[in-house]
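A.B. asks: Sequence and predicted structure below; questions after.
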Amino acid sequence: MSAEVTRSTTRRARAALGAAVAVCAVTVALPGVASAEPAGARGAGVERISVAADGTQADGDSADASITHDGRRVIFSSSATNLTADAASAGASVYVRDQRTGQNQRMGDLSPIGPPVISGDGEYIGYAHQWITNVRIRQYQMSTGRTASLNCSAYTCDQASLNTDGRYTAHVVRYPRQPTFGQRIEVQDWNNGGANQNVAVLTHSKPSKPSISGDGRYVAYQDGQTEDVFLWDRTGATTSGPIEGPDKAAALVQLSDDGGKVVYLSGSDTYVHDVRTGTAQLLPNAKGVAIDPTGRYLLYAPRDTSGPALTLRDLRTGTDEIISDQPASAGTDAVSTGGRDVVFQSAADNIVPGDTNGKSDVFARHLY
C-alpha cells in the first residue's frame, strides 16, 4: 500500500454523532434523473416501497434498500414475482422504484449476492452475483441498455461502493483458490477504459469493506484481520490510520460523501471521526447504520431493545426522530440528503395499513 501512515488518537465524547458513506456491488443508469418533488407533494409519513405499480402487495420478501441523494429512487432486492411484468418466477431480483411515478424496474436477470447499490445521482446501480465458481460485480446502464462487469480477471470481486456519479467503483478482490494471497481493495475508473487503481493489499482472507467519497478521491476501508479502519487519499497517495487509534478494534460503517467523516463501530459504541481535526464524536450504546450525504443526519439502532428499532439523529442539534418503533433494520445509503427520507426493511404488519402479505417489506419514512 502506498505511503505515509498517520495515527489519530484524540477523541471527544458527545451525545450527537456524525458521518459516512459506503456500500457494495454493480451499476446501472436510470432515465431522466431529476430533483425530488417539492416537500409538500409527498408529505411527511411512511409508505411501503415494495409494491407493484398498482399498489398490489409483494408476494415475496424484500430487503436491502438504498436511496438516491434526492430521495426519488430506491433500489432493493426482492423474491417477489409480481412487482413487474417481467419478474422472475424464482430467486431474488434487483428493483429500482421511482417514487415520483410509482413505477418499478427490474434490473437484469441475475440474482444478487449481498445488497445492491445505486449511485447518489440515481444514474447507475450495481450488485454482485455468482459467476461460475466466482463472484462478479455487474453494471447496468438503463439509458443505453449497456452492461459491463468489473475487471476481476479470474478472481472474485464484491462489496462494491459507488461514488456519486457512478464513475468510480471501489471493491474487494479476493483469491478464492489461493487464500494465502489474501485480498486487495481496488478502485475502477469507468471513464478510463475500466482501469483499476490498487488502493491496498491486505494479506489475509477476512472481509474488508470499502466506502468511497462522492468525488471518488477518498476510500475508507476495514482490515478485517487486524480490525482497523484506514482512509486512503487517492489524490495525495497517502493512507491515514488506524483512525480509531492503537489497541482498539473497529468496524467500518461509512465514509461521508465529502470524505470528511468516517463512521465506525467499536465495542457497543459508534464513533464519527473528523478527518480534518482528527477528533471523534461518540454515540454510546448505539449501532451506527447510515449517514445522509451532508454528514449531518445519522441513522442508528439503539442497543436498548426496549426503545425504537431505528432513530435518526440531527448531529448539529442532538435531536432524535424515531424512524421505526417496530422491529426494523437498514443498510448504508439509507438516508437521503438533509435527512428527508429514510428507507428500511421490516416484517412488522402494522407500519402501514392493510399489510397482510406476511412478508418482509421495504418502507420509506418521509420526515417533511
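C.D. replies: Good, I have the coordinates.
A.B. asks: When you work out contacts or count neighbours from here on, use the C-alpha atoms and nothing else.
C.D. replies: Fine.
A.B. asks: Now do residue 143 against residue 125, distance only.
C.D. replies: 12 Å (Cα to Cα, to the nearest Å).
A.B. asks: Compare those two and say which one has the larger neighbour count.
C.D. replies: When neighbours are counted by other Cα atoms under 10 Å, residue 125 comes out ahead of the other of residue 143 and residue 125, with 28 against 13.
A.B. asks: And here is the other one:
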Amino acid sequence: MNKHTMRPLVAVGLTLGVVAVTAATTGTATAAATVDRVSVGAAGAQADNVSGGGIPSADGRYVGFTSNATTLSPQDENLVADGYVRDRVLGTTELVTVGTGGKASGGLVNDVSADGRYVVFTSSANDLVANDFNGMSDVFIRDRVAGTTEIVSVASDESAAQQRSLDASVSKDGRFVAFTSFAALADEDSSSSNQDVYVRDRTAGTTQLVTITRKGGEGGGKDPSISDNGQFVSFTAKSKDYVKGDKNKAHDVFVRDLTKKKTERVSVSSKGEEAAKRSFESQIAGFGRYVVFTSAAKNLAKGDTDKKVDVFVHDRRKDKTELVSVDSAERQAKGPVVTPSISADGRYVTFHAGEDLRAGGKVTDSLYLRDRNAGTTKPLNNRIATGGSVISGNGAVVVFDAIRGTVVPDDTNNLRDVFAYTR
C-alpha cells in the first residue's frame, strides 16, 4: 500500500503547478516544502471534473487517483470515473483502469504498490478481462510495466464472485491483494452473505478468507489493509467471535496473521482493556508492527478525555496504544479527528482535525503531521485539504484532496483536485 519503505523521492524540476510552501502560507516551519498538483494531464491540462482518492507509492514519485475528468488522457472517452497514475518525476499521467488491450473501462483506484508498478482498482465494467459476466463490481490489478490487467476477486478455483467486491489493498511487491466481498469465495464462507475480507495470492493462485472466527467460520469484516510482506491484514468487524473476551458489542480493529492463522484485536488499551465504543479506519504500517486507527472510545490511552473520535497507534510488539491526535504539547484535539495514515516505520501519522491545533487556532478542518519520535505535531496546510490524505511509506510525501484554487498558482478549474505535499 502506501506504507512501503523505498529510496527517497528523486529531486527533479517539477515546474508545472508547483508552489513552495512556507510558514506564512501554511503555518509549517519547513520553508523547503513544496506542493504540486497531481490531477493534471501529461501536458499539464487541468481536470474538467472532480478528482480525488490519491494514493502515493512508497517514495511518493507515483500517485494513483480517480477522476471524472475527460481531459487527463486521450484514451478516456467513456464519460465515467477512471483511475490514473501520475509520475511526478517525468510529469506523465497514465490511464490505468483499462483492459489488457488498453481500452478505457472506468473504475476507482484503491491502492498502489511500493514501486508504482501495480495498481489495484474496483470496476463494474465487464470488458476488462475475458469471461466477466457477473454484472458486479470486481477488484482488478493493473501491471503498468507488462501492460496487463488481471481480475483478483475470484475464488481459488478461478470461479467468479457472484456478489460485489471492493476496497482493495496491495502488498509491497504486488503479489498479495486484500479485498472485501459480499460473495462466498472460500470454503469457510460457503453459506454467508456477509461482507468479508479475503487475500488473493497472485503467484499461488489462491484466495483465502481473512475474517475467520476462532471456530473456523466467517465473521464478517471490511476496510482491509495489508502489510508489506502480505503476512498481516488489519480490518474492522463487529463480531465477538474473533477473540476471547470481546463483549463491547462495537466495531473493533483486528489483525490477522495469515502465516500463523491467528487473529488479534488491536483496538485495545495498553492494559488490554477493550474499547468502550467503536473503532475503525485502520491502516497497518510496513511489516505489521504498528496499526493506526480511529476510535470514539476514551479509555484506550492517557490524555483522552472527550467522547469524540480520535486517532491512535497500537504497537503490536510492545502491546502499547498511544493517542496521536494531539498537539506538540500533548493537548488532545477537541474536534473529531479522521482519515489517519501512517508511514512504513510507524514514525509519522497524518490526520484531519476539526480544530486548529496551533496556539490560538480556531475551529477548522486542517491536515496535520504527527512525529511520534519527536513528539511534535505540525499543520501541513492552511485549511486547504478537504478530503482524505495518505502519507507515503518513507514519510516524505503526503497526498491530499482540496477544492480551493489557492493551493497552486495555476489552479483555475474550481474543482476538487489531488495534490502532493513534499516535506
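C.D. replies: Everything's here; your move. Being a predicted model, the structure only gives us computed values, none of them experimental.
A.B. asks: Leaving out chain neighbours, which residue sits closest to the corresponding residue of structure 2 for residue 326 of structure 1?
C.D. replies: Aligned by TM-score structural alignment, residue 326 of structure 1 pairs with residue 383 of structure 2. With Cα to Cα, 6 or more residues apart in numbering as the criterion, residue 383 of structure 2 has its nearest non-adjacent residue at 4.9 Å, and that residue is residue 366.
A.B. asks: what's the counterpart of that neighbour in structure 1?
C.D. replies: With TM-score structural alignment as the criterion, residue 366 of structure 2 matches residue 309.
A.B. asks: Tell me if I'm right that its match and residue 324 touch.
C.D. replies: Yes: the criterion here is Cα atoms under 8 Å, and residue 309 of structure 1 meets it with residue 324 at 5.7 Å.
A.B. asks: got a list of what the corresponding residue of structure 1 for residue 171 of structure 2 touches?
C.D. replies: Using TM-score structural alignment, the partner of residue 171 of structure 2 in structure 1 is residue 163. Contact analysis of residue 163 of structure 1 by Cα atoms under 8 Å, 6 or more residues apart in numbering lists 119, 120, 169, 212, 213, 214, 215, 216.
A.B. asks: distance between the ends of stretch 35-53 of structure 2?
C.D. replies: 17 Å.
A.B. asks: Where in structure 1 does that stretch fall?
C.D. replies: Counting by TM-score structural alignment, stretch 35-53 of structure 2 corresponds to 46-64 in structure 1.
A.B. asks: top of the contacts of residue 163 of structure 1 by neighbour count?
C.D. replies: Busiest of the contacts of residue 163 of structure 1 [other Cα under 10 Å] is residue 212, holding 33 neighbours.
A.B. asks: To which residue of structure 2 is that residue aligned?
C.D. replies: Under the alignment by TM-score structural alignment, residue 212 of structure 1 pairs with residue 226 in structure 2.
A.B. asks: doesn't residue 169 make contact with that match?
C.D. replies: Yes: if you go by Cα under 8 Å, residue 226 of structure 2 and residue 169 touch, sitting 5.9 Å apart.
A.B. asks: which neighbours do these two share?
C.D. replies: Joint contacts of residue 226 of structure 2 and residue 169 (Cα under 8 Å, 6+ apart) are 1, 177, 178.
A.B. asks: Now do the contacts for the first one.
C.D. replies: It stands for residue 1 of structure 2. Contacts of residue 1 of structure 2 by Cα under 8 Å, 6+ apart are 57-58, 111-114, 169-172, 225-228.
A.B. asks: and those residues, which of them are in helices?
C.D. replies: Applying DSSP state H to those, no entry is found in helices.
A.B. asks: Need these in TSV (columns: distance to residue 277 of structure 2).
C.D. replies: Shown next, in TSV, are the contacts of residue 1 of structure 2 (distance: Cα to Cα, whole Å):
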residue	distance to residue 277 of structure 2
57	33
58	33
111	29
112	32
113	33
114	34
169	26
170	29
171	30
172	32
225	21
226	24
227	26
228	29
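A.B. asks: returning to that earlier point: ok, so of the shared contacts of residue 226 and residue 169 of structure 2, who is nearest residue 284 of structure 2?
C.D. replies: residue 1 (9.3 Å; Cα to Cα).
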